[in-house]
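# Sequence plus predicted model, see below.
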Amino acid sequence: MSVNLQKGQKISLDKEAGSTLTRITMGLGWDAIKTKGLFGFGGKSQTVDLDASCLLFDESNRAVDVVWFRQLKSKDGSIVHTGDNRTGAGDGDDEQILVDLTQIPASVKSLVFTVNSFTGQNFSQVENAYCRIINGADQKEVARFNLSVQGDHTAQIMAKLYRHNGEWKMHAIGENGSGRTFDELMPKITPHL
């Protein structure tokens, strides 16, 4: 059963999944903005490019790697981005980040997932935007966060995955921000590490 995440909520991914998680997927989905034409006819779609990123941090809360549309694989190969979707066209997840938790180096303490509007629209303008965590073993959704919360922000720090007593836990951060790429969010990410 999927948990609809609330800002600040902490969950054990193993408990939510019902077993030890070894692989997860962070999925991001959205639809293009539809505008109505004259008298409701002849509407157009406005392109929206949302981007999913995963930042890796060590014990000293120092960023040691990042997976995003300009670097689709972590240096150690444990995290892979499936590629940049620039339109939101199609059903289901538009971008995915695949994480093999068993292959993440022991020096990595936490992973932070972010979403940015590269084309600059704020999330209140983007239809059906969401991000979610999926159990890689059975493809069941473990947790979901609705991004289409009304607001004028262009970015969100979605969640942090972190090691605690030998298991991976997740903290749903849900903090709004602004910026076209993850690096503009770093000042807001740091307090959550």
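Nice, I can see it.

# going forward, measure contacts between C-alpha atoms and count neighbours the same way
OK.

# quick check, P187 in a strand?
No - checked against DSSP: H, G, I helix; E, B strand; the rest coil, P187 lies outside a strand; its state is helix.

# Now tell me what touches stretch 153-168 from outside.
Applying C-alpha atoms under 8 Å, 6 or more residues apart in numbering, the external contacts of stretch 153-168 come out as 12-14, 20-21, 109-117, 120-124, 131, 145, 169-180, 185, 189.

# Restricted to buried residues, select these in ChimeraX.
This is the ChimeraX syntax for the buried subset of those, where burial follows 16 or more other C-alpha atoms under 10 Å:
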select :12,13,14,21,109,110,111,112,113,114,115,116,117,120,121,122,123,124,131,145,169,170,171,172,173,174,175,176,177,178,179,180,185,189
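
# Next step: the contacts of stretch 153-168 restricted to helices.
Using DSSP state H, the members of the contacts of stretch 153-168 that fall in helices are L13, D14, I189.

# Helices of the chain, residue ranges please.
13-17, 186-189.

# Going by contacts, tell me the helices and strands next to the first one.
It stands for helix 13-17. Counting contacts by 3 or more C-alpha pairs under 8 Å, 6 or more residues apart in numbering; DSSP states H and E, helix 13-17 packs against strand 141-146, strand 167-177.

# Pasting the second one now:
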Amino acid sequence: MFPSILSNQTHEVTNQMGIQLKKGERFNLSKTSPSLTKVAIALGWEIATKLNLSDSSPQSCDIDASVFALGSDGKIPDERYFVFYNNSQSPDGAIAHSGDNQTGQTQGDDETIYVDLEKVTAAVEEMVFVVTIHDAQAKHQNFSQIRNAFIRLYDRTTGSELARYDLTEAFSEETAIEFGRLYKKDGNWRFQAAGQGYKAGLQSFVDKYHSDIKNSKNFGEMPQIKQVTLPKIERNEASKKTPKAREIKLEKTGDSHKINLSKLGSSELLVVHANLDWEELENRSEFWGKQQGENGTPDLDLGCMYEMANGEKGVIQALGKNFGSKTSSPYIFLDKDDRTGATEGENMYILRPDLIKRVLFFGFIYSGVGDFETVRGRMFFKISNGEEVHIELDNPNRNRSFCGAAMIQNTGSQIVIVKKERYFKGHEEADRYYGFGFNWHRGTK
């Protein structure tokens, strides 16, 4: 029997009218306004500086608001559920675009997305609102030249404002912002303020949410952005490779590697791929198996304890069948439970590292051997920017079957991978040390 999950802690802002949201906070529309059916999501901005220094007046800046209506798989059902300046309405009639404001020089709202919640098809579970600068690269424009940007939600029937998020983050090179998302959970419509900037264009989001429509005539001369595909980590191959420029080894406890979230280039959004691999040391597992009445085959599990920027906490691991989610918070998922280590080990993915506060990756021995002295454990991180981070679990403690291997932390502009390699008797002891504050109960696979 092993400790399993627990009470998942979340923090949401509810039951307030006209609330001012901060980055990462959530607002429950259905609880606040049970009769709400028609909502407007308005976006606005101002030009902060002269964009053409040879001109006495600010150059116009064409900023576009778009919405991707996603299904349970995190993709749009078809291309018509991408609503933007060249497709002003979704096929179910639930989502409509106010039109293209090409200057941003009006007062108040610049572009608005209208949503009729009663008409939203059952195939749509989430709407992601993004703002991009048209021809940003050619015009040498970015969000450092924009001020007073905001997104606000209001009741179209009464005109009353429900929630507002003012973008206060300082951006330098970013040309796109994921402003927020409207999603359905437990029968309630909720909104989350995102405020995450990217050095990318509209095509980057198209690639993310529906790769089949990137050649649509609606995109005109918009550059094609190739989607990043993470290579599989083949068993034992990574440790045999010749070191290369983008391969980082964290050798000592406390060693770290930083990845700049604001300088990823105009490609797919950052993804972190974690892999736990192991091999049994010769002549050790047979002895342990005899002592325990088992076959001696080590069964190691990869898992993580996470805390999101909005306060949500949880554990992902095969124990208790908590495999996470690809398409909803926390956007962290475990691919499988490898009982033998005979394949490529176990893999976990963080699809939205920009939304996390910290993630502790751990490995623990479920059966077969007694501690990490009897197996050779390794953890690898493949980052979608091409970097690889290698961690050897080479300093084990006897009679400790749980290893807090690495921590990923979000500092705002960077994510930092830190080698921890600290050994514990189990989940609860590790949790007390790192202060996640879970309530554990016994469980099995």
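Sure thing, it's come through. Note that the structure is predicted; figures quoted are calculated from it, not measured.

# hang on, the earlier thing: tabulate the ones in helices among the contacts of stretch 153-168 of the first structure (CSV), appending distance to G43 of the first structure.
Output for those, formatted as CSV (distance: C-alpha to C-alpha, whole Å):
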residue, distance to G43 of the first structure
L13, 42
D14, 45
I189, 38
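
# and which of those is nearest Q96 of the first structure?
Among those, L13 lies closest to Q96 of the first structure (C-alpha to C-alpha), at 18.0 Å.

# So what does the closest one match up with in the second structure?
Taking TM-score structural alignment, L13 of the first structure has L29 as its aligned residue in the second structure.

# for R180 of the first structure, same thing?
Using TM-score structural alignment, the equivalent of R180 of the first structure in the second structure is G201.

# measure that match to Q102 of the second structure for me?
G201 of the second structure sits 16 Å away from Q102 of the second structure, going by C-alpha to C-alpha, to the nearest Å.

# Over to D301 of the second structure?
52 Å.

# which residue ranges form the strands in the first structure?
For the first structure, the strands defined by DSSP state E cover 3-4, 10-12, 23-31, 33-35, 44-46, 50-58, 63-67, 79-81, 95-100, 108-117, 127-135, 141-146, 155-164, 167-177.

# excluding its backbone neighbours, what's nearest A194 of the second structure?
Spatially, and ignoring its direct neighbours in sequence, A194 of the second structure is nearest to G180 (4.6 Å; C-alpha to C-alpha, 6 or more residues apart in numbering).

# Share the number of residues neighbouring the one you found, please.
Using other C-alpha atoms under 10 Å, G180 of the second structure has 26 neighbouring residues.

# returning to that earlier point: D51 of the first structure: which of the helices and strands packed on helix 13-17 of the first structure is closest?
With C-alpha to C-alpha, the closest approach to D51 of the first structure among those belongs to strand 167-177: 13.9 Å.

# how far apart are that closest one and its match in the second structure?
Here strand 167-177 of the first structure, set against the second structure after superposition, deviates by a mean of 1.5 Å using mean C-alpha distance after the TM-score superposition for the first structure.

# Compute the inter-axis angle for that strand and strand 155-164.
Interaxial angle of strand 167-177 of the first structure relative to strand 155-164 (axes from the mean of the first three to the mean of the last three C-alpha atoms, to 10 degrees): 160 degrees.

# returning to what we had before: want to try TSV for the strands of the first structure, with distance to L193 of the first structure as columns?
Shown next, in TSV, are the strands of the first structure (distance: least, C-alpha to C-alpha, whole Å):
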stretch	distance to L193 of the first structure
strand 3-4	22
strand 10-12	14
strand 23-31	19
strand 33-35	34
strand 44-46	36
strand 50-58	8
strand 63-67	10
strand 79-81	19
strand 95-100	19
strand 108-117	8
strand 127-135	19
strand 141-146	20
strand 155-164	8
strand 167-177	10
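
# D84 of the first structure -> the second structure?
Aligning on TM-score structural alignment places D84 of the first structure opposite D100 in the second structure.

# need the contact list for H390 of the second structure.
Going by C-alpha under 8 Å, 6+ apart, H390 of the second structure touches E247, I248, K249, L250, R378, M379, F380, F381.

# what do you get if the cut-off is 7 Å, keeping everything else the same?
The contact partners of H390 of the second structure, by C-alpha atoms under 7 Å, 6 or more residues apart in numbering, come to I248, K249, L250, M379, F380, F381.

# Give the burial count for G18 of the first structure, as a bare number.
11.

# does S66 of the second structure really touch Y81, like I thought?
No - assessed by C-alpha atoms under 7 Å, S66 of the second structure is found out of contact with Y81, at 10.5 Å.
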